[in-house]
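[1] Pasting the sequence and the predicted coordinates here, then a few questions.
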Amino acid sequence: MERYKDLLAQKEQLEKLIAEAHEKEADAALERVREAVAEFGFTPEDVFGKRRGKGRRAAAPKYRNPETGETWSGRGRAPRWIKDQDLERFRIKE
């Protein structure tokens, strides 16, 4: 049983040392990154790439109201001007 408790104490000490080493190395790495960003004038997009939108991209319109010019992509709830009507009547021809 003594051996088990000794090993647990060693494990705890090692985990503490690992955490300290990780923090120290992470701080040094962050400092190097900051220096490079300052030296070369990197932007967040340079470092991390362009952020992607949270949702879907805007879909191209498929239907147009001939009276007002309003469009609808066919996604989501149908607008009042097209609801309960023949969709082909409003389809945008390419």
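    It's in.

[2] Please make it C-alpha for all contacts and neighbour counts, starting now.
    Fine.

[3] how many neighbours does Trp72 have?
    20 (other CA atoms under 10 Å).

[4] for Gly74, that is, sorry about that
    Close neighbours of Gly74, defined as other CA under 10 Å, add up to 15.

[5] Second structure for comparison follows:
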Amino acid sequence: MASYKQLTAQLEKLHKEVAAAREKEVAQAIADIKQKVAEYDLTAEELGFTSQPKPARKSAGASVAKYRNPKTGETWSGRGRSPAWLAGKNRERFLIDL
């Protein structure tokens, strides 16, 4: 059985061979692709490489008021932090009839 030092040396050599083989094959693949692109006069759009705009995110939009302060007319939709005028009070009294 080979020693640790011998195995690490073999591994280092294999890593270098792998990197060289990959570099050679990638260069060949790129050359093949360029040849096909030129041969068929392909565009980046046809190949799907153009950036497409992301779909617009749907906003929650304006929410409908559910509660109204009878003194000021101020309203609250029921979303987010509760207004001070509702703190500690029965919300049912402030409901707006829809």
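    In hand now; what should we look at? Model, not experiment: these values are computed from the prediction.

[6] Let me see the TM-score of these two.
    These two chains, once laid on top of each other, score a TM-score of 0.54 by TM-score structural alignment, normalised by the length of the first structure; 63 aligned residues with a CA RMSD of 2.9 Å.

[7] so how far is Leu42 of the second structure from Gly48 of the second structure?
    From Gly48 of the second structure across to Leu42 of the second structure, the span is 11 Å (CA to CA, to the nearest Å).

[8] When these two are compared, which one has more neighbours?
    Leu42 (12 against 9).

[9] Now do the more buried one against Arg22 of the second structure, distance only.
    Leu42 of the second structure is 26 Å from Arg22 of the second structure, where distance means CA to CA.

[10] what does Lys16 of the second structure give?
    Distance of Lys16 of the second structure to Arg22 of the second structure, computed by CA to CA: 10 Å.

[11] same deal with Ala60 of the second structure?
    Per CA to CA, Ala60 of the second structure is found 50 Å from Arg22 of the second structure.

[12] Looking only at neighbour counts, state which of those two leads.
    Set Ala60 of the second structure next to Arg22 and count neighbours by other CA under 10 Å: Arg22 wins out with 12 against 6.

[13] isn't there a helix covering Ala19 of the first structure?
    Yes - assessed by DSSP: H, G, I helix; E, B strand; the rest coil, Ala19 of the first structure belongs to a helix.

[14] Now do the same contact list for it.
    Residues near Ala19 of the first structure by CA atoms under 8 Å, 6 or more residues apart in numbering: none.

[15] Repeat that for Arg51 of the first structure.
    Arg51 of the first structure neighbours (CA under 8 Å, 6+ apart): Glu45.
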